[in-house]
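> below are the sequence and a predicted model; questions follow.
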Amino acid sequence: MATWRIGTTTVHKVLEAEVPALVTEVLRTDDTALLKRYPWPAPDFSRADGTFVLSVHGLVVDTGTRRILVDTCVGNARASVPFLRMLDSAWLEDLTALGYPPESIDTVVCTHLHFDHIGWNTRLVDGKWVPTFPRARHLVTRVEWDHWAGEADADLQDTMRPLIDGGLVDFVATDHRVCDGVSLEAAPGHTPGQVAVVIESGAERAVITGDLVHHPVQFIEPDVAGLADTDAARAAATRRAFVERYADTGTLVIGTHFPAPTAGLLRRGGDGTVRFVAAGPR
């Protein structure tokens, strides 16, 4: 579990699972050598054979006065998810051992509503799906909910309906201010209402990507879409804007699906090309 300090705010990574993947299984490309052309993330984010590891983790943002959980992974006992089905992980116990039992979380941010970001919104108790974080406000952008609300997907209903019925969901704008120093930033394309999460404290800043990228190579080749991007052109535009906004600013970029060390800095070379330079916990 990695921890980063952003001024007086701490960000903790809570790992659920890591999945070895072929680039063609995650990104919309037939170029199996894509990662081999860019050795700069290796050995942290790419393997010599051109494969990589997809990490599934949640991120706790602790401002000292607020305990915010960004994305809740896949969850246990999910029968119909495309991968990692019927997990029996210790993710919730790991979160508690870190000092954040479910009852202590006051806010859950859903960057978007894909199954691997909302699974622990609820848990199965005596055959019934109940809220995992009963005291938390669950933030979902209105654009995102309007896109998915008509879906009959069982996992979406199991992870969201108990929260809505319990009055635990706030539908917010894509630029919503969560609290002092934490705000949402629109990142559409992967899904219509996806957001990144911006953390600012003192002179320091970090941003949690959501699924605007699944691998750092998409920073240098933004037109390489994710297989699950609902609007590939818009997702590419979002990636370009993200690089323009954060390259060479010292902003720590924390990848929602990047394996350890998970975070890094966007830097431009003298020729203008972009690199993602890994940065360990701090």
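Thanks, I have it. What you are looking at is a predicted structure, and each value in this text was computed from that prediction instead of being measured.
> when you work out contacts or count neighbours from here on, use the C-alpha atoms and nothing else.
Will do.
> report the separation between Q157 and L35.
36 Å (C-alpha to C-alpha, to the nearest Å).
> what of T141?
On the measure of C-alpha to C-alpha, T141 and L35 end up 33 Å apart.
> so M1 sits right up against A17, yeah?
No. Proximity of M1 to A17 does not meet the contact threshold set by C-alpha atoms under 8 Å, at 11.9 Å.
> now stretch 213-229: buried residues?
Buried residues in stretch 213-229, counted by 16 or more other C-alpha atoms under 10 Å: 213-220, 222-226, 229.
> so which pair among those is furthest apart in space?
Maximum pairwise distance among these (C-alpha to C-alpha): 17.5 Å, between I220 and D229.
> neighbours around D88, how many?
Applying other C-alpha atoms under 10 Å, we find 11 residues neighbouring D88.
> check which helix or strand it maps to.
In this structure, D88 sits in neither a helix nor a strand according to DSSP states H and E.
> from L265, how far off is it?
According to C-alpha to C-alpha, D88 stands 34 Å off from L265.
> residue contacts, P261?
P261 makes contact with A2, D44, A278, A279, G280, P281 under the criterion C-alpha atoms under 8 Å, 6 or more residues apart in numbering.
> another one to put next to it:
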Amino acid sequence: MNEITIGDVTVARVEELHGPVGMTPEQFFPGWPDRDWQDNRDWLVPDHLGAEDRIVQVAFQTFALRSEGRIILVDTGIGNDKTRSAVPAWDHLSSGYLDNLARAGIRPEEVDLVINTHLHVDHIGWNTRLEGGRWVPTFPNATYLMPRLDVEHFDPSKNPDIANGVNAGAFEDSVEPIRAAGLVQLWEGEHTVDGNLRLVAAPGHTPGASVLQLTSGTDRALFAGDLMHTPLQVSHPDHHSCFCEDPATARTTRRDLLGWAADNTALILPAHFSGQTALEVVRSGSAFAIKDWGPFPAY
């Protein structure tokens, strides 16, 4: 089953894609010594690292939550039909995402809230879909929660350099139509979603990057967005991905939130972990260690 229960909240894992991301560890995590990858190869392969080609393996997925009578989506992936010339594998993608959402028992019009943990291209794509030649909200009855700092940072009218990077075109086709429809709610710092869920700023990967903390009864979970891209960052939290815009701040944020998860026995659900997706961690010296995997089945 791709659905679990955490306290009073049910969580479904909705896949868009999983597999090789087309980058070696040296490309994805610049400056990270190869010996760390070699020393951990026995458990990184095949879910997180290709056996022969050493290509990093990742997932693109949404966590669909049912909490206090509402359906809440955390991140919306890459999206179909969009021009993504910087990443050819995503260019005019045609995935079965909406079919997978339907298998989780969710129709787009039933979604109450969409949370974009940050506004990188692979977290906002299904905010919209192509209809009659126009980009329209995929979830027309939802409020879309977006970090104010990221909306300002990724707006090409305010930051022209964005138009030339991997996010080229994403603001125009996946954020602007949502704003035009009056569905965006901006937040910063902290934001209470409901009695179980709270958004917390987690800067570094992007200026407005965030995580979603779940506290329900004695259960805890952390929907970690892009806090980590590989489980090897649990034991090596000071290494960052090439996509982190402020590596020093990202390191501090990662250590702080891994500490919160360890101290609260929280299930961590990063956006991009393949395999079993979720994990628990414990403190281990000056870093952390994986306590257990699960409870989702491996991809």
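Noted; the coordinates are in hand. The shown structure was predicted, so the numbers you read here are calculated from the model rather than taken from an experiment.
> what's the TM-score for these two chains?
The TM-score (TM-score structural alignment, normalised by the length of the first structure) is 0.92; 281 aligned residues with a C-alpha RMSD of 2.0 Å.
> circling back: if we go to the second structure, which of the contacts of P261 of the first structure are intact?
For the contacts of P261 of the first structure, the subset whose aligned partners also touch in the second structure (both residues aligned by TM-score structural alignment, their matches' C-alpha atoms under 8 Å) is A278, A279, G280, P281.
> mind giving me the packing neighbours of the longest strand seen in the first structure?
Looking across the first structure with DSSP state E, the single longest strand is strand 9-21. Applying 3 or more C-alpha pairs under 8 Å, 6 or more residues apart in numbering; DSSP states H and E, one finds that strand 9-21 of the first structure contacts strand 3-6, strand 52-62, helix 91-97.
> of all the ones you listed, which one is nearest T191 of the first structure?
Across those, T191 of the first structure has its closest neighbour in strand 52-62 (17.9 Å, C-alpha to C-alpha).
> got a list of contacts for the closest one?
9-23, 45-46, 67-74, 116, 214, 256-259.
> can you check stretch 185-195 of the first structure too?
The contact list for stretch 185-195 of the first structure, computed with C-alpha under 8 Å, 6+ apart, reads 111-112, 141-145, 147, 174-176, 184, 196-198, 209-212, 226, 228-236, 238.
> among those residues, name the ones in helices.
R142, V143, E144, W145, H147, A232, A233, R234, A235, A236, T238 (DSSP state H).
> and the last one, what pairs with it in the second structure?
When the structures are aligned by TM-score structural alignment, the residue of the second structure matched to T238 of the first structure is T253.
> next, count neighbours for its match.
Neighbours around T253 of the second structure, by other C-alpha under 10 Å: 20.
> gap between it and V175 of the second structure?
T253 of the second structure is 26 Å from V175 of the second structure, where distance means C-alpha to C-alpha.
> then I268 of the second structure?
Separation of I268 of the second structure from V175 of the second structure (C-alpha to C-alpha): 27 Å.
> also A181 of the second structure?
Noted for A181 of the second structure: a distance of 10 Å to V175 of the second structure, by C-alpha to C-alpha.
> which of these two has more neighbours?
V175 (25 against 11).
> does the more buried one touch N127 like I think?
Yes. Assessed by C-alpha under 8 Å, V175 of the second structure is found in contact with N127 at 7.4 Å.
> circling back to that earlier point, quick one: which of the kept ones among the contacts of P261 of the first structure is nearest to G202 of the first structure?
P281 (18.3 Å).
> map the closest one onto the second structure.
Residue correspondence to the second structure (TM-score structural alignment): P281 of the first structure is matched to F296.
> please name the residues that touch its match.
M1, N2, E3, I4, Q276, T277, A278.
> quick one: closest of the helices and strands packed on strand 9-21 of the first structure to E244 of the first structure.
That would be strand 3-6 among those, by C-alpha to C-alpha, at 21.2 Å.
> give me the contacts around that closest one.
By C-alpha under 8 Å, 6+ apart, strand 3-6 of the first structure touches T10, V11, H12, K13, I199, E200, S201, E204, R205, A206, P281, R282.
> would you mind measuring from the closest residue to the fifth one other than its chain neighbours to I68 of the first structure?
Nearest in space to I199 of the first structure, with sequence neighbours left out and distances taken as C-alpha to C-alpha, 6 or more residues apart in numbering, is V182 at 4.7 Å. For V182 of the first structure, the distance to I68 of the first structure under the criterion C-alpha to C-alpha works out to 9 Å.
> what of D146 of the first structure?
24 Å.
> are any of the ones in helices among the contacts of stretch 185-195 of the first structure buried, and which?
Among these, the ones that count as buried (16+ other C-alpha under 10 Å) are V143, E144, W145, A232, R234, A235, A236, T238.
> separation between the residue lying farthest from the centre of the second structure and S174 of the second structure?
Most distant residue from the mean C-alpha position of the second structure: G132, 29.0 Å away (C-alpha atoms, centre = their mean). G132 of the second structure sits 16 Å away from S174 of the second structure, going by C-alpha to C-alpha.
> same deal with N2 of the second structure?
Distance from N2 of the second structure to S174 of the second structure, counting by C-alpha to C-alpha: 27 Å.
> how many neighbouring residues does E152 of the second structure have?
E152 of the second structure has 14 nearby residues by other C-alpha under 10 Å.
> gap between it and L222 of the second structure?
For E152 of the second structure, the distance to L222 of the second structure equals 25 Å [C-alpha to C-alpha].
> return the distance of stretch 101-115 of the second structure from the chain's centre.
Chain-centre distance of stretch 101-115 of the second structure: 17 Å, with C-alpha atoms, centre = their mean, to the nearest Å.
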